[in-house]
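Colleague: Pasted the sequence and its predicted model underneath.
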Amino acid sequence: MDLDPRRLLVLHAIAQSGGLASAARTLGHTRSAVSQQLAALEREVGLPLADRSGGQLELTAAGRLLAVTGECIAQELTLAAQQLITANHQVVRGPVAIGATSWVLARIAVPALRLLARWFPQVEPAFVETGPQDGLRQLRLGELDVLIITDDRDTALPLPPAVHAQALSEDEYRVVVPATWETPADASELSGRPWISAPAHSARGRAFARFASAHGVTPSVEHLAEHLITVRALLAGQLGAAVLPAYLAAQLDQVTVTTLPVTGSQITRTLYRTGHGDTAAAARAAVDALQQAARDHAEAITVAGLGRGDIIVRPLHDPADPAPAAPRRPPAAPAPRDGQQPRAARRPDRA
């Protein structure tokens, strides 16, 4: 019997998390990819490894047995990675200053600290509450090593020198209106109404400006709210419409989430200083911990039922990275001559 150890790792993740969707988020895969790996492993062993008859997926006796093997493989891989780091004398150590908004810090700072203490005990993290503009200045001056910012993909901020970026999360925009308003059928119906916007430099401010320009929307009153806790309060008071990321819109009460189109998306970016030495290595370690903490937080929101739908897990492309190359298309077949039937596309020879 020839078993693929990678599929055993997938089975171990399913056993640990209790389901396909949660295993997918843990592994950074899609739910369908995890399901396909499980089905392929069942074909390899010739036995059912999961019982899908009930409302919740449960591993069979054979599945639990192989999941233990997958756990052993995961432990051996972790040990091998630690031994490799030790052999290469790549001990990550030193102070690292991490800047973020209060919204981000309240959700992932403590979990990230715990992960850093476990993964890199010689790293000394210090969090700094700051906004995007001040944070970028501090990053340029070397006062911060890592900065988490909320950005707008279509108008993403340029990076300072010697700084790299990694997209942490991405979400579509939604237009929300107070529940007491009639649901607008068209964006133009929201012109001449009060709006809850954001400062022009912020991601939400840029998204609203783009939406207003595209649809000719002019607010009668424009309330400016930078912090999301203020946005919540103003929306609860039925003071105006707003452009918000979908995850936040889904959590609000007393609002109507419309289907009006808003171009672009909101992204959370982790900016960190690059180079050689302890500081750059500590910054990269902090980025890894922050990413895992953010993923765990998203998982907790989904499990608690605070978000609508499942979290989409996929590799995220940061605007600072080169755009991925589009897949090459085969050349079009020449047009048939008059009276001649078009030829079928030639299939590639099989090996």
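Modeller: Received the coordinates, thanks.
Colleague: Could you use CA atoms for every contact and neighbour count after this?
Modeller: Noted.
Colleague: Which residues are in contact with residue 35?
Modeller: Taking C-alpha atoms under 8 Å, 6 or more residues apart in numbering, we find residue 35 in contact with residue 20.
Colleague: mind checking the SS state of it?
Modeller: Assigned by DSSP: H, G, I helix; E, B strand; the rest coil, the conformation of residue 35 is helix.
Colleague: Return the distance of it relative to residue 42.
Modeller: 11 Å (C-alpha to C-alpha, to the nearest Å).
Colleague: same check, this time on residue 248
Modeller: Distance of residue 248 to residue 42, computed by C-alpha to C-alpha: 39 Å.
Colleague: all strands for the stretch 1-150 of the chain, in order.
Modeller: Counting by DSSP state E, counting those that start in this stretch, the stretch 1-150 of the chain has strands at residues 50-51, 58-59, 94-100, 123-129, 146-152.
Colleague: Pick the most deeply packed of those strands.
Modeller: Counting by mean count of other C-alpha atoms under 10 Å, strand 146-152 has the highest mean neighbour count of the strands of the stretch 1-150 of the chain, with a mean of 26.
Colleague: could you check the angle strand 94-100 makes with that one?
Modeller: Using axes from the mean of the first three to the mean of the last three C-alpha atoms, to 10 degrees, the inter-axis angle of strand 146-152 relative to strand 94-100 is 20 degrees.
Colleague: put this beside the first:
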Amino acid sequence: MNLDPRRLLVLHAIARSGGVASAARALGHTRSAVSQQLASLEREVGLPLVDRSGGRLELTAAGRLLATTGERIGQELTLAAQQLSAANDQVAQGPVAVGATSWVLARIAAPALRLLDRWHPRLEPRFLEAGLTDGLRQLRLGELDVLVIIDDRDTAVALPPGVGAQVLSEDEYRVVVPAAWDIPATAAELSGRPWIGAPLNSARGRAFARFADVHKVVPSVEHLADHMIAVQAMLAGQIGAAILPAFLAAQFDHSTVTTLPVTGSQITRILYRTGHGGAATGARATVDALRQAAREYAEAVTAAGRTKGDIVIRPLRDPTDPAPATAARAARAR
């Protein structure tokens, strides 16, 4: 049995607060997201964990057992955070500048700010809208401490000196066509048709260039749209086909997600200043808040039924990290 510890934390919050709605308020989640996590946990264990037959929610014996385990996990996480803070001998405080795309800002900036206010009240985060090119320049110049970028795993951009990276999310690409189009059986059928492309240096632009080269696809015209709201509107207007990450594509109306093969994957990377001192400590604290805010957003979207499948949380390797086999060989050589 493979239990997700985050769901045990949610169950503990339900037990402590006395209900799903109150647990959602305490956790900063939506009620539907908490209900989704509870349902997923019941599927994992194969047992009912709550009883609603008496008119109010009560935990079953199995639910009480797992809620106690969730409480212990929460205590251990709190203790670990305290120990890490003491080991670093640094308090996250002072200004920290965070650059991100408009899509990221619209979805996780506000919840990340709330988390930072609760976790690190002496930190002074400031969000700025920044794309890939200008964001990397600002990071190199020290104008940004943290930068969230959309990248392509196969052609990921190199890190500036003194900068670390974590992958926030990863998603396979999909070919998406307007709903009024016939569903193509092969990529060749989309040659000579209009496409909604992206700037060449963007993740989507690099993915489309790779797809077009592999399948010899030549658009009749290639419209360019960088922002997702523009891509969504152009698909709805039957303007052309596009390559999108699967999680996002599933949320678009008036379009069809095909099963045509597209190599590679899109990743969201958090780049942050490394080293010692207050600036690096504040950057690491901001990375933690961004990761938590992104998980909560993904869970809420899934719980609302706006995408398919359940959220899978697993360690994601940044392209700058050595592959496991390479790391193992290096360890044996030392």
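Modeller: Yep, it's here. Keep in mind that this is a model prediction, so the values were computed, not measured.
Colleague: Could you provide the strands of the stretch 1-150 of structure 1 in a markdown table, with additional columns for distance to residue 319 of structure 1?
Modeller: Below are the strands of the stretch 1-150 of structure 1 laid out as a markdown table (distance: least, C-alpha to C-alpha, whole Å):
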| stretch | distance to residue 319 of structure 1 |
| --- | --- |
| strand 50-51 | 40 |
| strand 58-59 | 41 |
| strand 94-100 | 19 |
| strand 123-129 | 24 |
| strand 146-152 | 10 |
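Colleague: Quick one: closest of those strands to residue 209 of structure 1.
Modeller: Comparing the strands of the stretch 1-150 of structure 1 against residue 209 of structure 1 with C-alpha to C-alpha, the closest turns out to be strand 146-152 (11.6 Å).
Colleague: Could you list every helix and strand that the helix or strand just after that closest one packs against?
Modeller: Next in sequence after strand 146-152 of structure 1, counting helices and strands by DSSP states H and E, comes strand 163-178. Under the contact criterion of 3 or more C-alpha pairs under 8 Å, 6 or more residues apart in numbering; DSSP states H and E, strand 163-178 of structure 1 touches strand 242-245, helix 246-249, strand 255-257, strand 265-273.
Colleague: how much does the shortest one stray from structure 2?
Modeller: On superposition with structure 2, the mean distance recorded for strand 255-257 of structure 1 (mean C-alpha distance after the TM-score superposition for structure 1) is 1.2 Å.
Colleague: which residues does residue 38 of structure 1 contact?
Modeller: Shown in contact with residue 38 of structure 1 (C-alpha under 8 Å, 6+ apart): 7, 10, 11, 49.
Colleague: Just the ones in helices from the residues you listed, please.
Modeller: 7, 10, 11 (DSSP state H).
Colleague: Mind putting the helices and strands packed on strand 163-178 of structure 1 into JSON lines with distance to residue 292 of structure 1 and mean neighbour count?
Modeller: Output for these, formatted as JSON lines (distance: least, C-alpha to C-alpha, whole Å; neighbours: other C-alpha atoms under 10 Å):
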{"stretch": "strand 242-245", "distance to residue 292 of structure 1": "21", "mean neighbour count": "24"}
{"stretch": "helix 246-249", "distance to residue 292 of structure 1": "19", "mean neighbour count": "19"}
{"stretch": "strand 255-257", "distance to residue 292 of structure 1": "30", "mean neighbour count": "20"}
{"stretch": "strand 265-273", "distance to residue 292 of structure 1": "12", "mean neighbour count": "23"}
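Colleague: right, and the ones you listed - which one's nearest residue 79 of structure 1?
Modeller: So among these, strand 265-273 is nearest, using C-alpha to C-alpha, at 27.3 Å.
Colleague: next helix or strand past that closest one?
Modeller: Next element after strand 265-273 of structure 1 (DSSP H and E): helix 278-303.
Colleague: Can you tell me the centre-most residue of structure 2?
Modeller: Nearest residue to the geometric centre of structure 2 (C-alpha atoms, centre = their mean): residue 169, 4.0 Å.
Colleague: Show the contacting residues for that residue.
Modeller: Applying C-alpha under 8 Å, 6+ apart, the residues near residue 169 of structure 2 are 267, 268, 269, 316.
Colleague: ok, 6 Å please
Modeller: Residue 169 of structure 2 is in contact with 267, 268, counting by C-alpha atoms under 6 Å, 6 or more residues apart in numbering.
Colleague: Looking for the alignment partner of it in structure 1.
Modeller: Using TM-score structural alignment as the criterion, residue 169 of structure 2 maps onto residue 169 of structure 1.
Colleague: same thing with residue 313 of structure 2?
Modeller: Going residue by residue (TM-score structural alignment), residue 313 of structure 2 aligns to residue 313.
Colleague: re the thing from before, wait, which of the helices and strands packed on strand 163-178 of structure 1 is closest to residue 143 of structure 1?
Modeller: Across those, closest to residue 143 of structure 1 is strand 265-273 (C-alpha to C-alpha), at 10.7 Å.
Colleague: Off-centre distance for that closest one?
Modeller: 10 Å (C-alpha atoms, centre = their mean, to the nearest Å).
Colleague: same check, this time on stretch 106-119 of structure 2
Modeller: Relative to the mean C-alpha coordinate of its chain, stretch 106-119 of structure 2 is positioned 14 Å out (C-alpha atoms, centre = their mean).
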